[in-house]
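**Student:** Pasting a predicted model and its sequence here:
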Amino acid sequence: MNKEEILNELLQYFINENRDVHINSIPSDYKEKRNLLRALMNIREPEPIDSKILKLQDELLKEETVNRNPVDPCKLPTIAEAFKGRSIPFSEKLVLWQGDIISISADAIVNAANSKLLGCFVPLHRCIDNAIHSAAGVELRLECDEIMENQGFDEPTGLSKITKAYNLPSKYILHTVGPIIDDKLTKEDCRMLSSCYTSCLNKASEYSDIKTIAFCCISTGEFRFPKDKASQIAVESVCNWLRENPERFDRIIFNVFTGEDYNEYAKLFR
C-alpha cells in the first residue's frame, strides 16, 4: 500500500469506530485528509485498537518521522560554543535549540502534560501535548491510561512519569504537569515549576540509556507562566541538579519553538 492508501484505510477505521462523529465526505486533498486523521486520533478515547490498523498507523508515522530529518542533539552547538566568552555552569552540556521537539532524536523529550496525563483531546490543538501524542501514535495514550488507572488519581503538579516514545525519534517521553497561573505568580508556582525540571532529571537518571534529554518550555503556553521567569527557573534548576550529578547526561537541551522563547534563554546565556 502507498502512503495515501494507508491514510484512507486509517480514516475509514477511525470514522467507523466513533459513531458520535458525523463526517459527510472525506476530503480529496492529502493534507486535509491528514489533518482529519490527526483530529480523529486527538479525540479517540484510550480503547483497544485492531493490530492491523496499529501497524498501518505506525508505518505512516514512522515515515513522517524520517521525512522530518531528525536532529542529532550531539551535533547541536553547546552553550559554550554558541555563547563564547560567557561563564555559564555546565555550558559544555547545555544546548539552546529552536525547533520542533518531535524532530529531535534526544533519548528523552519532555512533554508539558495536563493532570489527566492522557494528552490533548482538542482536535488539531497547537499545544505541545497534542503535537507529541499525534506524532507518537495512539499507543502513547493507551500507555498513559494504564499508568493513570494504576495510579488512581490525577497527576500532581511538579512530578513526572516516563513512557515509551513509540513513533517519535526519541526513546522515551517524560510527562510533567507544570503550575497553572491564574493570577499573580507566587513563590509556590516557582517552586513547583522547578520541581518539574528536577523530577524529570531524577526520573531520566534512572535509565542508563538516557544520555540526552530535551526540555520544552514547561507551563509557558496554555498554563500562562511568565516566559522570562520560567526560563530563569529552567536554567537554574538544571544547573543546580547537575552540581549534584555532574557526570550525568551528555546533553541537556532547552528546546524553544518561538523566537520570543529563544530570546528569553539567550538573555540568560549572554
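**Tutor:** Nice, I can see it.
**Student:** From here on, just use CA atoms for contacts and neighbour counts.
**Tutor:** Fine.
**Student:** who touches stretch 152-166?
**Tutor:** Residues from elsewhere that reach stretch 152-166 (CA atoms under 8 Å, 6 or more residues apart in numbering): 114-117, 136-137, 139-140, 143-144, 148, 171-179, 192-197, 199-200, 203.
**Student:** swap in stretch 192-207?
**Tutor:** The contact list for stretch 192-207 (CA under 8 Å, 6+ apart) reads 108, 110, 157-162, 174-179, 210, 218-219, 230, 233-234, 237-238, 241, 248.
**Student:** Please indicate which of the contacts of stretch 152-166 are buried?
**Tutor:** 114-115, 117, 136-137, 139-140, 143-144, 148, 171-179, 192-197, 199-200 (16 or more other CA atoms under 10 Å).
**Student:** Just the ones of the residues you listed in strands?
**Tutor:** Judged by DSSP state E, the buried ones among the contacts of stretch 152-166 include 172, 173, 174, 175, 176 as members of strands.
**Student:** was I right about the second one contacting residue 111?
**Tutor:** Yes. Between residue 173 and residue 111 there is a contact at 6.7 Å, judged by CA atoms under 8 Å.
**Student:** structure B:
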Amino acid sequence: MPNLHIIEGDITLATVDAIVNAADPMLLGGGGVDGAIHQAAGPTLLSECLKIKAVRKIRCPVGEARITAAGNLASRYVIHTVGPKYHREEQPQKLLAAAYRQSLSLALENNCQSIAFPAISCGAYGYPIREAAEVAIQTCLADEFKNIDILFYLYGQKNYSIWQSVLDKKNR
C-alpha cells in the first residue's frame, strides 16, 4: 500500500522529489496553485515549460502530464498535469484519475521516491472537493504506486479535513 499523507500547507515548500502543478494546457503559469508554483520556482520554470512542444496550442492535454526541472523549488522536478473542468467534461472522474496516474507514472519513470500533489481541478475548474479526494486517493492506492511516498498538500483546514476523512475511510 502506498504511503499517503494529507498535509495542510503550502505545496511550494514541499521537500519531495517531484511537486505536481495543477496546470493549464499551455503550461504558461496562471492563477491558484499554478501561479504559486511558477512564482516560487522563478523564471526558469516557464523557460522549461516553453521547451515542451505545443500541438495545436496545447503542451499538455487534459488528463496527461509533463515533467520539467523545478527551478528554485526544493524538489528536483515539477510534474505539470491538467485536470478536467468539472462541468465541461463528460467523464471528469476518468480524466482526473488519469491526471493523477500519469503524474505518478512520470515520477516513477524519473526515479522519484516522493511526490506532492495539490487538489487537482478543485479551484477554478470547479471539481467538488470530496469527490475529487475520493478519485485521487483511490487512484493513488493502486499497487503500482506502492513504492512512492505520496503527499497531498491542501489549502485550508476545511479542505484538509475533507481529504483526511476520505483517507481515513479508505484505511478502515
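**Tutor:** Nice, I can see it. Treat the numbers as computed from the prediction; the structure is a model and nothing was measured.
**Student:** one step back: okay, and which of the contacts of stretch 192-207 of the first structure map to helices?
**Tutor:** Under the assignment DSSP state H, those contribute 230, 233, 234, 237, 238, 241 to helices.
**Student:** For the last one, list the residues it contacts.
**Tutor:** Spelled out, it's residue 241 of the first structure. Applying CA under 8 Å, 6+ apart, the residues contacting residue 241 of the first structure are 198, 201.
**Student:** Kindly report the same for the first one.
**Tutor:** For residue 230 of the first structure, the residues meeting the contact criterion (CA under 8 Å, 6+ apart) are 190, 193, 217, 218, 219, 220.
**Student:** That one -> the second structure?
**Tutor:** Here residue 230 of the first structure is matched to residue 132 in the second structure, going by TM-score structural alignment.
**Student:** Okay, that match and residue 50 of the second structure: tell me how far apart.
**Tutor:** Per CA to CA, to the nearest Å, residue 132 of the second structure is found 29 Å from residue 50 of the second structure.
**Student:** Stretch 96-105 of the second structure vs the first structure, mean deviation?
**Tutor:** Compared with the first structure after fitting, stretch 96-105 of the second structure has a mean deviation of 0.4 Å; criterion: mean CA distance after the TM-score superposition for the first structure.
**Student:** Could you tell me where that stretch falls in the first structure?
**Tutor:** Going by TM-score structural alignment, stretch 96-105 of the second structure sits over residues 193-202 in the first structure.
**Student:** those strands in the stretch 1-150 of the first structure, which residues are they?
**Tutor:** Counting by DSSP state E, counting those that start in this stretch, the stretch 1-150 of the first structure has strands at residues 94-98, 108-112.
**Student:** Just send the ones you listed back as CSV, with mean neighbour count and distance to residue 51 of the first structure too.
**Tutor:** Formatted as CSV, the strands of the stretch 1-150 of the first structure follow (neighbours: other CA atoms under 10 Å; distance: least, CA to CA, whole Å):
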stretch, mean neighbour count, distance to residue 51 of the first structure
strand 94-98, 21, 36
strand 108-112, 28, 26
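**Student:** Quick one: closest of the ones you listed to residue 9 of the first structure.
**Tutor:** With respect to residue 9 of the first structure, and counting by CA to CA, the nearest of these is strand 108-112 at 29.5 Å.
**Student:** Now do the same contact list for the counterpart of residue 6 of the second structure in the first structure.
**Tutor:** When the first structure is aligned by TM-score structural alignment, residue 6 of the second structure is paired with residue 96. Shown here is residue 96 of the first structure, whose contacts under the criterion CA under 8 Å, 6+ apart are 78, 79, 253, 254, 255, 256, 262, 265, 266.
**Student:** neighbours around the third one, how many?
**Tutor:** Counted by other CA atoms under 10 Å, the residues lying close to residue 253 of the first structure total 25.
**Student:** I'd say it and residue 214 touch.
**Tutor:** Yes. Contact criterion CA under 8 Å: residue 253 of the first structure and residue 214 qualify, at 4.5 Å.
**Student:** ok so, going back, export the strands of the stretch 1-150 of the first structure as TSV, with columns for distance to residue 56 of the first structure.
**Tutor:** Converted to TSV, the strands of the stretch 1-150 of the first structure look like this (distance: least, CA to CA, whole Å):
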stretch	distance to residue 56 of the first structure
strand 94-98	31
strand 108-112	25
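**Student:** Out of these, which gets nearest to residue 40 of the first structure?
**Tutor:** strand 108-112 (20.8 Å).
**Student:** As a check, name the ranges of all helices in the stretch 51-200 of the first structure.
**Tutor:** Assigned by DSSP state H, counting those that start in this stretch, the stretch 51-200 of the first structure shows helices spanning 51-67, 79-82, 128-136, 138-151, 187-205.
**Student:** in the second structure, what residues pair with the second one?
**Tutor:** Meaning helix 79-82 of the first structure. Per the alignment by TM-score structural alignment, helix 79-82 of the first structure matches no residues in the second structure.
**Student:** what helices or strands is that helix leaning on?
**Tutor:** strand 94-98 (3 or more CA pairs under 8 Å, 6 or more residues apart in numbering; DSSP states H and E).
**Student:** Tell me how far the strand it packs on lies from the chain's centre.
**Tutor:** Strand 94-98 of the first structure sits 15 Å away from the centroid of its parent chain (CA atoms, centre = their mean, to the nearest Å).
**Student:** Next: stretch 11-19 of the second structure.
**Tutor:** Between the centre of stretch 11-19 of the second structure and the centre of its chain there are 11 Å (CA atoms, centre = their mean).
**Student:** Can you give me the end-to-end span of stretch 3-14 of the second structure?
**Tutor:** Start-to-end, stretch 3-14 of the second structure (CA to CA) is 16 Å.
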